[in-house]
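> Structural data only, the sequence is not supplied:
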């Protein structure tokens, strides 16, 4: 196989994984109308990346539908097939400034979004899933409306930094990772963790919050389980292959 063929093969694999993530987001109820966006870089510097087209429902997205964008191209938004302005603002800026965030999911998943509306949206470590993210969550409380200004994009990218999770106050959540499978697993567990915390809050009883040492220990104990995310995503893709095989087209 030539280098060009290998690169084409790698991009097709990324397209299929990202298309699968959109379909699965519908399965888990994380989508919202025809908005929200997932992206994945296809170049090492993050500048070339794939993202869903403007106003396409997640359930319809196929691998071939994904836009190949250049985060350094200022003329992107002038073209007929320009992406959603807010998506370009967030994803273009993060991919351009933070190559380590190869995959970026932004959505308004119900529980994560509800958590983001609290005056204190901290994900407190009260069980295994909430403690999984101890020390790994950034919080942005600088909401300024729709994220369609360059300064908004820069602030979001800087606040995310090297963390895998960004709680966007009054907005939603963004998840960063090195692979689509890891990003999907982060989002899956963060949404579960947010649900657990919100249910605990709803009882009105005091929370049994872990000590910093115990939370850090629990978070570290999750690290060897990274393969669990790959197995989970592979299982879910096999389900899609049986029920919605056109995601790969």
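Yep, that arrived. Please read all numbers here as calculations on a predicted model, not as lab measurements.

> drop to CA atoms for contacts and neighbour counts, all remaining ones
Will do.

> Could you pull out the strands in the protein for me?
Using DSSP state E, the strands of the chain run over 37-41, 48-51, 67-70, 103-107, 137-140, 165-168, 172-177.

> what's next to the last one, contact-wise?
Contacts to strand 172-177, defined as CA atoms under 8 Å, 6 or more residues apart in numbering, come from residues 100-109, 112-114, 116, 163-168, 183, 186-187.

> so how far is that strand from its chain's centroid?
4 Å (CA atoms, centre = their mean, to the nearest Å).

> cool, and the second one?
Taking CA atoms, centre = their mean, one finds the center of strand 48-51 at 14 Å from the center of the full chain.

> ditto for the fourth one
On the basis of CA atoms, centre = their mean, strand 103-107 is displaced by 3 Å from the centre of the chain it belongs to.

> Report the angle between that strand and strand 172-177.
Between strand 103-107 and strand 172-177, the angle comes out at 170 degrees (axes from the mean of the first three to the mean of the last three CA atoms, to 10 degrees).

> For strand 103-107, name the packing helices and strands.
The contact analysis (3 or more CA pairs under 8 Å, 6 or more residues apart in numbering; DSSP states H and E) places strand 103-107 against strand 37-41, strand 172-177, helix 180-202.

> Enumerate every residue touching the residue nearest to residue 55 when sequence neighbours are not counted.
Nearest residue to residue 55, sequence neighbours excluded (CA to CA, 6 or more residues apart in numbering): residue 34, at 4.7 Å. Residues near residue 34 by CA under 8 Å, 6+ apart: 55-58.

> Comparison target, given below:
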């Protein structure tokens, strides 16, 4: 499930720089993940050199692509992504450095969820702020309604991430597409890079909208439950991963100004 969209003629140059020793599906996965890193940087979602976007290598359940530890999101390109194993150890023979502790959350989700091919975990101001509210994410916007009764919450328990906390996180994530980690940040998972990215975009926007509304007035208008239930059903993607229409547009925009991401 690494493919996010068909490679139409306008997208072909983006995937054209494949090294001879990397198969097409592997390279396509690298390009899409690198694009997500660059787009995240543009959105201001990065946290110095911390947080990660990880992707299961197509056809290899035990291998994942992730950013090298020490690079900013804006420095990521298809060729410098690391290949790591389920423990976060570098498996590509390059001797470069990964961040095994940073992969702890990702690895747990990847192992538990066969559909979680891509996992995004961020420390944005808006997601941390909303995660710290007792009410959590409120259905104040259509963006938030995508997650109506379909988001988990995990209480903060410090920097360490022992197996028992991983198990608790997985229970709270369940089958949801997203998780707010209290006092910590946000996580989304998707069948493709595209799906995980557009889910994070919707969640981040929902958090920002909520904070703006709460700052403007203590009185908030919430739609009735039957409308929330209906809207959530309407926003669900069905069998196709979310973001299939958005991703080509995002790739074209990125390629115009940062063509090095796909090399």
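Structure received. As the structure is a prediction and not an experimental result, all values here were calculated from the model.

> Out of the contacts of residue 34 of the first structure, which end up buried?
With neighbours counted by 16 or more other CA atoms under 10 Å, those contain buried members at 57-58.

> closest to residue 93 of the first structure among the contacts of residue 34 of the first structure?
Checking those against residue 93 of the first structure with CA to CA, the nearest one is residue 55 at 20.0 Å.

> How much space separates the alignment partner in the second structure of that closest one from residue 79 of the second structure?
Applying TM-score structural alignment, one finds that residue 55 of the first structure aligns to residue 70 in the second structure. Relative to residue 79 of the second structure, residue 70 of the second structure is positioned 16 Å away (CA to CA, to the nearest Å).

> What distance do you get for the residue most central in space within the first structure to residue 196 of the first structure?
Taking CA atoms, centre = their mean, the centroid of the first structure lies closest to residue 105, which sits 2.1 Å from it. Using CA to CA, we find residue 105 of the first structure at a distance of 21 Å from residue 196 of the first structure.

> what about residue 96 of the second structure, how many residues close to it?
Counted with other CA atoms under 10 Å, the neighbours of residue 96 of the second structure add up to 14.

> Now check it against the first structure: what is it aligned to?
Per TM-score structural alignment, residue 96 of the second structure is aligned with residue 81.

> Tell me which residues touch residue 67 of the second structure, please.
Here residue 67 of the second structure is in contact with 52-54, 73, 76, 80-82, 98 (CA under 8 Å, 6+ apart).

> Check which helices and strands the lengthiest helix in the first structure is in contact with.
When the first structure is parsed with DSSP state H, its longest helix is helix 3-27. Packing contacts for helix 3-27 of the first structure, counted by 3+ CA pairs under 8 Å, 6+ apart, involve strand 37-41, helix 180-202, helix 226-243.

> Comparing the ones you listed, which comes out most buried?
Ranked by mean neighbour count, these are led by strand 37-41 with a mean of 27 (mean count of other CA atoms under 10 Å).

> check contacts around residue 174 of the second structure.
Neighbouring residues of residue 174 of the second structure by CA under 8 Å, 6+ apart: residue 152.

> what about 10 Å?
For residue 174 of the second structure, the contact set (CA atoms under 10 Å, 6 or more residues apart in numbering) comprises 109, 112-113, 150-152, 168.

> Please apply the same query to residue 129 of the first structure.
189-194, 196-197, 218-219, 222.

> ok so, going back, among the strands of the first structure, which is the most enclosed?
Looking across the strands of the first structure with neighbours counted as mean count of other CA under 10 Å, the highest average goes to strand 37-41: a mean of 27.
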